[in-house]
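[1] Got a predicted model here, sequence first, then my questions.
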Amino acid sequence: MKTRNFRNLEIYHLAHQFVLDIYELVKDFPKSEDNNLTSQLRRAATCLPLNIAEGSGANSNKIFLNFLIFCYRSCLECEACLRLSKDLGYIDDQKFGIYFEKLDRFIRKLYRYMQYLEGSIGDRKRDKSFFYRQNKHYFDDNMKKRESMRALC
């Protein structure tokens, strides 16, 4: 298998920029949140490029796909943290919308790359069920929900 270089992946660069943006955002959070919501949001966001980088070194697309699934789950964690931040009054609706859009754009690119990877796995009949059986409904349901959320932002 050809080795992947995470530095050449668009999803890596989007994730990296999202982390930088999150670090800038949380600078204005209350000091009392440093060891709680601030830390959790930073860690969840940091997981995005780190899982892409680590997974890109895997010796199979199937293993890389697992890392991207972890990355997606961290995206959901970021979204939950952003919602809490808004509800607690740390960010306003406008900032929430901006960061939601950034995260949504990343998730869409990630999802398409995951579909591409899944399609390139060797024995498609057997391995395709790996992704679809465990995650397809999960991603499709969340993508529909994200569509309706984007309409609200």
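    Alright, I've got the coordinates. This is a predicted model, so every value here is computed, not measured.
[2] hey, let's count contacts and neighbours off CA atoms from now on
    Noted.
[3] List the contacts of Y23.
    R42 (C-alpha atoms under 8 Å, 6 or more residues apart in numbering).
[4] Just the element for it, please.
    helix 10-25 (DSSP states H and E).
[5] got another, please set it beside the one above:
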Amino acid sequence: MQDVKIESFEDLRVWQAGIQLVKQIYLVSREGELGRDFGLKDQLRRAAVSIPTNIAEGFERRSRKEYVNFLNIAKGSAGEVRSLLRVALEIGYLNEPTYSQLSDQVVGISKMLFKQIESLNANL
């Protein structure tokens, strides 16, 4: 497998996964009861958007220490998304398959962020 040169945040797989999550969250939250619950919908969307946005902002800072800080913020937002998805499931806004699929996506992103944070911290 050939190493891909990372020249911008758009090259990062974790950022790409974050964008895919945002797309899915927007699609799921525009219909049904979740689509009509403006507070929960807005908070869920904002938390999801925060993941790739913080990855991008940290990457653009060009300081490893700041980048790690923004990756930690993105990881926190991933936890927020997981919690909000669970709320949506528990109150009947999401069905189990949709919840599981989205939750698995977020867990995958959290794991990617953890590995990247660990790698960057090891090289400080």
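    Cool, got the structure. Quick caveat, the model's predicted, so the values are computed rather than measured.
[6] mean per-residue distance, the helix holding Y23 of structure 1 to structure 2?
    Mean deviation of helix 10-25 of structure 1 relative to structure 2 after superposition (mean C-alpha distance after the TM-score superposition for structure 1): 0.5 Å.
[7] on contacts alone, who are the packing partners of the following helix or strand past that helix?
    Next along the chain after helix 10-25 of structure 1, taking DSSP H and E as the criterion, comes helix 37-56. Applying 3 or more C-alpha pairs under 8 Å, 6 or more residues apart in numbering; DSSP states H and E, we find helix 37-56 of structure 1 packed against helix 10-25, helix 61-87.
[8] Any idea which of these gets closest to R112 of structure 1?
    Closest to R112 of structure 1 of those is helix 10-25 (C-alpha to C-alpha; 10.0 Å).
[9] Give me the distance between the two termini of stretch 85-102 of structure 1.
    With C-alpha to C-alpha, to the nearest Å as the measure, stretch 85-102 of structure 1 spans 16 Å from end to end.
[10] residues in structure 2 matched by that stretch, start to end?
    The alignment of stretch 85-102 of structure 1 onto structure 2 (TM-score structural alignment) covers residues 88-105.
[11] Tell me how far the residue nearest the centre of structure 2 lies from N72 of structure 2.
    The centroid of structure 2 falls nearest to I51 when counting by C-alpha atoms, centre = their mean (3.9 Å). From I51 of structure 2 across to N72 of structure 2, the span is 10 Å (C-alpha to C-alpha).
[12] again, but for V106 of structure 2
    Taken as C-alpha to C-alpha, the span from V106 of structure 2 to N72 of structure 2 is 14 Å.
[13] okay, those two: which has more neighbours?
    Each of V106 of structure 2 and N72 has its neighbours counted (other C-alpha atoms under 10 Å); V106 has more, 25 against 21.
[14] I'd say that one and V81 touch.
    Yes: contact criterion C-alpha atoms under 8 Å: V106 of structure 2 and V81 qualify, at 7.4 Å.
[15] if we can go back for a sec, would you tell me which of the helices and strands packed on helix 37-56 of structure 1 gets closest to R146 of structure 1?
    Going by C-alpha to C-alpha, the one of those nearest R146 of structure 1 is helix 61-87, 10.6 Å.
[16] what's the mean deviation for that closest one versus structure 2?
    Relative to structure 2, helix 61-87 of structure 1 is 0.5 Å off (mean C-alpha distance after the TM-score superposition for structure 1).
[17] Now do the same contact list for the aligned residue in structure 2 for F18 of structure 1.
    Aligned by TM-score structural alignment, F18 of structure 1 pairs with L21 of structure 2. Counting by C-alpha under 8 Å, 6+ apart, L21 of structure 2 touches 48, 102, 105-106.
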